[in-house]
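Undergrad: Return atomic coordinates for the entry below.
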Amino acid sequence: MLSNLPELDVPRDEYTQGKGVPKKRRHLTIPDHSELEVVRHFKGLGRANFSIDDTMYPLGSCTMKYNPKISEEVAGNSVFKNTHPYSEAGEELHARIVHGLQDFLVSLTGLPGVSLTPAAGAQGELSGVLIIREYQRQRGSSRQVMLIPDSAHGTNPASVAMAGLVPKTIKTGPEGRLRLADVLEVLDESVAGIMVTNPNTLGIFEHELPAIAEAVHEIGGLVYGDGANFNAIAGIIRPGDLGVDIMHINLHKTFGTPHGGGGPGAGPLCVTRELAPFLPGPVAVSQTVSHKSTVTELGNDSNDGREGSRQSFRFVMPERSVGRVRTFYGNFGITLRAYVYILVHGLNGIRRNSIQAVLNANYLRKRLQPTLSPAFGDECMHEFVCPNPLVTQGVHTIDIAKRMLDYGIHAPTVYFPLIVKEALMIEPTESESLAQLDALGEVLEKIVKEGLENAETLKRAPHNLPLGRLDELLANKKPVYRHRLGG
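TA: Next comes the predicted model:
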């Protein structure tokens, strides 16, 4: 098999020349620790960390829902682990799973073109903006402007800039929503499209989106849907029916795959039929093939001679694809977990999850209203944003967040969205019970009371963790990558 490999196109090192261990590696010291010491070390690090398996994790706009163990079990099955994606059997197997998830996402979004190759939501987003750029170019248009609400995720303007387009900000209205009138003021022949998160990062549904989408389409633009908050509407309403042309989905937010501390990830991209040829590839397709049916008896295959047909699955590159954005067929392990998640829940179960997520957020919002008054509106979708009520006490939002760690609950998202000063963004997800919601409410009420009575308690938090407040600037400038065992 090695004889089939191409010639090296880099200089040969001492290994390839058969000289054993290179000189520069001969004097490295290898740690000498027992297995028990190593196990205890990493178990200790794990206990010092916060995870959804251990405690509530109300990180707004991140949807830190429970990751079902059945998805992990299936993904760890040897059938998937030991099959190379580029083998004949591997391609068929991977394509079958990918095609299945593509079909589910078509049903949930109302957008018939799907690519699962983007390795993160941000990469799916960038791919979507590249499609908008290419679509406009092939129409002979030099449009450069992408309209972006001021409540958007930071990746929105970043993706636009990386694609060589120009972001232009639209201010949020007094009710926490985009207003059609504000969009109409900036629509002209320079606009390539608009990016809208729905529900938005304030946890509010953009009910004027259909009218906004129609106006953007009338001037030749496209509508990009940031699917970061899809968990609030999945199974209830299809973004494609609202006028969305392109949308990425964060599988770790909506379909219970691991967040993983920056990876692994997957950001499938869903588009209209007209835009499907531009998708990053490869994408899975199916076709009906004829074959002679086989009867299996007592472990012996015999051909009964009858003609039949079956579905065959394979990968293809879309005709006018913007190109590959990842190796192989995307992050297959995450794709598989999301596929299992949907199979177990069913589409009706996905709908129930969304309803429960909205119900949980509204319950908690209502309970906390006397203590943490939301920045906008009387109701929310899956999350809500509150300004810090302790600013007059000299207490910052980060102080509240650090104090929550003392009570064994991970902090919500802080200082985002930027249009709410000293913001706390809270998202309980559908995973939490009523008892857990009440426990979180009690902790936040207690912390606000502490801040009013003795602000120093919050300013010096956390008090009960192995480490207190770290010098984050120094940690970025001079990171320590080595940790001594038992140190």
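
Undergrad: contacts, neighbours, all on C-alpha from now
TA: OK.

Undergrad: show me the contacts for the nearest residue to Glu91 once chain neighbours are set aside.
TA: In this structure, Glu91 finds its nearest non-sequential neighbour in Pro85, 5.1 Å apart by Cα to Cα, 6 or more residues apart in numbering. Taking Cα atoms under 8 Å, 6 or more residues apart in numbering as the contact definition, Pro85 lies against Glu91, His94, Phe328, Tyr329.

Undergrad: my guess is the first one contacts Val316, does it?
TA: No - between Glu91 and Val316 there is no contact, the gap being 11.0 Å when judged by Cα atoms under 8 Å.

Undergrad: These two - which one has more neighbours?
TA: Counted by other Cα atoms under 10 Å, Glu91 and Val316 do not tie: Glu91 has more neighbours, with 19 against 12.

Undergrad: Going along the chain from the helix or strand where the more buried one lies, find the next helix or strand for me.
TA: Counting by DSSP states H and E, the element that carries Glu91 is helix 88-109. The helix or strand immediately downstream of helix 88-109 is strand 113-115, counting by DSSP H and E.

Undergrad: what packs against the next helix or strand after that following strand?
TA: Downstream of strand 113-115, the next assigned helix or strand under DSSP H and E is helix 121-138. Judged by 3 or more Cα pairs under 8 Å, 6 or more residues apart in numbering; DSSP states H and E, helix 121-138 is in contact with helix 155-162, strand 191-197, strand 222-227, strand 246-249, strand 269-271.

Undergrad: Quick one, which of the ones you listed gets closest to Gly121.
TA: Gly121 lies closest, by Cα to Cα, to one member of the helices and strands packed on helix 121-138: strand 246-249, at 6.4 Å.

Undergrad: Surely Met64 touches Ser51?
TA: No - in this structure, Met64 is not within contact of Ser51 by Cα under 8 Å, at 9.1 Å.

Undergrad: To check against the first, give me the structure of this:
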Amino acid sequence: MTRSIELGTTDEFVARHIGPREDDIAHMLERLGYDSLDALSASVIPESIKGTSVLDLPAGLGEAEALAAIKAIAARNQQFTSHIGQGYYPCHTPSPILRNLLENPAWYTAYTPYQPEISQGRLEALLNFQTLISDLSGLPVANASLLDEATAAAEAMTFCKRLAKNKASNAFFASRHCHPQTLAVLRTRAEPLGIEVVVGDENALDDAARYFGALLQYPTSEGEIGDYRALIEGFHAAGALVAVAADLLALTLLTPPGELYADVALGSAQRFGVPLGFGGPHAAYFATRDSFKRDMPGRLVGLSIDRHGKPALRLAMQTREQHIRREKATSNICTAQVLLANIASMYAVYHGPQGLTRIARRMHRLTAILAEGLAALGLPAEQRHFFDTLTLASGARTATLHQRARAQRINLREIDDTRLGLSLDETTTQAQVEALWALFADAGQALPDFASLAARASDRLPAELQRQSAFLTHPVFNRYHSETELMRYLRRLADKDLALDRSMIPLGSCTMKLNAASEMIPITWSDFGNLHPFAPAEQSQGYRQLTDELEAMLCACTGYDAVSLQPNAGSQGEYAGLLAIRAYHHSRGDAARDICLIPASAHGTNPATASMAGMRVVVTACDARGNVDIDDLRAKAEEHKERLAALMITYPSTHGVFEEGIREICAIVHDNGGQVYIDGANMNAMVGLCAPGKFGGDVSHLNLHKTFCIPHGGGGPGVGPIGVKSHLAPFLPGHAAMERQDGAVCAAPFGSASILPITWMYIRMMGGAGLKRASQLAILNANYIARRLEEHYPVLYTGGNGLVAHECILDLRPLKDSSGISVDDVAKRLIDFGFHAPTMSFPVAGTLMIEPTESESRAELDRFIDAMIRIREEIRAVEQGELDKQDNPLKNAPHTAAELVGDWHHPYSREQAVYPVASLLEGKYWPPVGRVDNVYGDRNLVCACPPIEAYQDA
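TA: As a prediction, the model looks like this:
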């Protein structure tokens, strides 16, 4: 007799992704008084929105099956040799950086370094990036990256508008020689603000007084190198500021923008070791003069000291978060591309100034040899001076040449019907140069001899613009050139930090969940990494299948009818969503609708985004339970009925509860002519349980780096696609490379395309049932923490059944009154227990917002809970006089190993300081610095690598 066996997948991913085991789930449910997850979620989800979930997805695949499926999709992409250029270039990612940084969870699972004591490693890497940018650009202050070159240019435009002396002007000049995708994003960003973007030829400009600012490209998009000094002086004389978009690698050989008198330098660091990736993610850079540093967009890493006087890094000044300024923010860009900036910084560390110069000079020499050979074939380049890019007047042969090139698996740049472009790069070989000559030669025409041309071809850099100033002289760029040294340097930096590979990161509103290895594997495949974003559509069929399927999956998760994957950050998704609403109103003749209602509890990026979209912010009140005050909302919606454009609301609320009145809120806005934007930051509580597109939302952005498992990367990358109802679908972001060509919000048509496989893998492996279970477990874990801690710390807000959503807020304000212990003290003390702090003082000052996610096990939840209870006992000891009010473990936290082995003058023991619970004996994280002094750093701003003597003196 034979026995049948049950056949299924070889593994089940859902159980790998979700932390608690079945016994744990039963225990936690019993603690909450429920007998099933369905019963718990039924008590949390308001009656008015139950049954709105439309999650129609197939069963989840096993990890091996999903990897095989996405491998087949990737194989549909065609990898041609790319000479398209236009701001995107093939390059080599050094293997030790690939293995020890990009593929290392110690780097990619870290959160933004808002807690500097546990972020010194990635902060040092970012300081290296800022130094790299400052040195190469010739400007003293550089930020820690922006989203891409085009959005950096848009930030430069509004930066010039704020700071230029020519206050009467509302016109911005942009050279027609800038990259086309940059000009497109400039137009998108300018229109809602009433800025006129004038695109013209700077060589024919005679009316500089008309403009408040200007953008120039160096070298130009077509390859020409010009001397901008006289032009920039003319703009300055007229009271305008000038931004120069510069090729970072070219600046190793060319006079930097700062020495040309530019006020801003910007561009992309992509060719410093970051794959093409069909357009992203790539780190942009932005540098400016010292006098403008407090108006610079983005984040700035600065040097300060800790409480022992030791040098310590932290995010400086206003850059800790633009959202503090709300509608008065200079930008809504609160995200950066940290992981990519760190790759670029380590590329510079590994190669050093000599290595970078050697790469750039080789590239230029090959281009000069290529140009000599093309001239011999009767196709001289249009440029007299160039770095790595040529433009050819190919005339009537243009279309034929493109066809011939593609037949040989080569892509050239399509400039227009009679001209084409060629860009070389770090990966270009002699054989590829010879292949290009063969491509352009007529039948029977003799090909140039590479060796003879190499012997006599001269450099084509203008003599007056060859770089004379030194760069990257700091020791960090001149030491780690062997793989052994770089490997150890990367390990040393990673060991300074806390990331998800060490412990739970319980940040409310930030959803720090598992980024599974199987999700991450495809992003380093060449089939995804080596594709140029402007390659012909027939070569990107794998990406097209991936994006089509992912858009459908996200529609199923949200209840919306269409999705755009273009926005490459949550903040940019917000912006794209409001632009869609704005365009919809304009299409109906309602251009006067410019009022955006925003609850007082909203994410700070919301009001900043509304201002950027040309809307006026009207704040609505919240009630004592943290819910939107519906009466106040109704009154303000009716008051502004003729001008109401939108409501921006986060759901579940920023206070961590499902508001009962969400349907009524949406109806009020719709009845008064507005549209409802539902911020998707908290989608991790809703997938499979309720759908914003079905209970009143017109548009939502989704944080793929939160709910859908793309890792935060230490503060970027992110993806912030928007889902819309059908009436808004015609107003989704467009792009020159897409069917609808206007309205681009970032440089590449699919934004950060190369990390989309992460979310595709997550959804396919989880399946519909798995995604619902993840939401239920996120809710269970949050309520378990709230229930266990409520007798120690008040839970500030709960829903109607005394339950929270996927996060909870603990109120520490009474403890400050009774003990003098602040929320900062508790956050820093958690470091001694090996934890990243929860979100501090948001949305309510003096509170901690905790979000455990579904990926954390009950054991890890209990470890965190035990730490919080032990901290409450220490606070009680302060209250009762058993611990000194000033010299206690909380006020002095975190404690370093150096302090432990030095002279000990505290009234509490070393053991209590660093081993407050027994579990730490098995594995202790040691913070590299004590509590960082932010005030000292802001008063003594240093934002590039300091001389080594600074550390020695300290």
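
Undergrad: Superposed, how do the two chains score by TM?
TA: Remark: TM-score between the superposed chains equals 0.87 [TM-score structural alignment, normalised by the length of structure 1]; 453 aligned residues with a Cα RMSD of 2.5 Å.

Undergrad: okay if I get the helices and strands packed on helix 121-138 of structure 1 as JSON lines plus distance to His382 of structure 1 and mean neighbour count?
TA: Formatted as JSON lines, these follow (distance: least, Cα to Cα, whole Å; neighbours: other Cα atoms under 10 Å):
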{"stretch": "helix 155-162", "distance to His382 of structure 1": "20", "mean neighbour count": "19"}
{"stretch": "strand 191-197", "distance to His382 of structure 1": "13", "mean neighbour count": "26"}
{"stretch": "strand 222-227", "distance to His382 of structure 1": "13", "mean neighbour count": "28"}
{"stretch": "strand 246-249", "distance to His382 of structure 1": "16", "mean neighbour count": "30"}
{"stretch": "strand 269-271", "distance to His382 of structure 1": "22", "mean neighbour count": "30"}
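
Undergrad: Present the ones you listed as TSV; the columns should include distance to Val289 of structure 1.
TA: Converted to TSV, those look like this (distance: least, Cα to Cα, whole Å):
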stretch	distance to Val289 of structure 1
helix 155-162	41
strand 191-197	41
strand 222-227	36
strand 246-249	32
strand 269-271	27
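
Undergrad: which residues are common contacts for Met64 and Ser51 of structure 1?
TA: Joint contacts of Met64 of structure 1 and Ser51 (Cα under 8 Å, 6+ apart) are Tyr57.

Undergrad: What lines up with Ser857 of structure 2 in structure 1?
TA: The equivalent of Ser857 of structure 2 in structure 1 is Ser433 (alignment by TM-score structural alignment).

Undergrad: Next: Leu702 of structure 2.
TA: Using TM-score structural alignment, Leu702 of structure 2 lines up with Ile249 in structure 1.

Undergrad: still on that earlier bit, quick check: the gap between the match of Ser857 of structure 2 and Ala361 of structure 1.
TA: 12 Å (Cα to Cα, to the nearest Å).

Undergrad: which residues are in contact with stretch 120-134 of structure 2?
TA: Stretch 120-134 of structure 2 is touched from outside by 107, 113, 116, 140-144, 248, 285-287, 301-302, 312-314, 338, 341-342, 344-346, 348, 472, 476, 492-497, 714, 928, 943-945, with contacts defined as Cα under 8 Å, 6+ apart.

Undergrad: what lines up against Ile410 of structure 2 once you look at structure 1?
TA: Match for Ile410 of structure 2 (TM-score structural alignment): no aligned residue.

Undergrad: Please name the nearest non-neighbouring residue to Ile410 of structure 2.
TA: Per Cα to Cα, 6+ apart, closest to Ile410 of structure 2 is Thr81, 4.8 Å.

Undergrad: same thing with Thr197 of structure 1?
TA: Asp226 (4.6 Å).

Undergrad: ok, that neighbour touching Pro199?
TA: No - between Asp226 of structure 1 and Pro199 there is no contact under Cα under 8 Å: 9.3 Å.

Undergrad: can you tell me which residues contact the equivalent of Leu644 of structure 2 over in structure 1?
TA: Taking TM-score structural alignment, Leu644 of structure 2 has Val191 as its aligned residue in structure 1. Val191 of structure 1 makes contact with Arg143, Gln144, Val145, Met146, Leu147, Gly221, according to Cα under 8 Å, 6+ apart.

Undergrad: tell me the SS of the aligned residue in structure 2 for the fourth one?
TA: In structure 2, the residue matched to Met146 of structure 1 (TM-score structural alignment) is Cys596. For Cys596 of structure 2, the secondary-structure state derived from DSSP: H, G, I helix; E, B strand; the rest coil is strand.

Undergrad: Run a quick check on Cys596 of structure 2 versus Ala613, I expect a contact.
TA: No - with contact defined as Cα under 8 Å, Cys596 of structure 2 does not count as touching Ala613 (10.0 Å).
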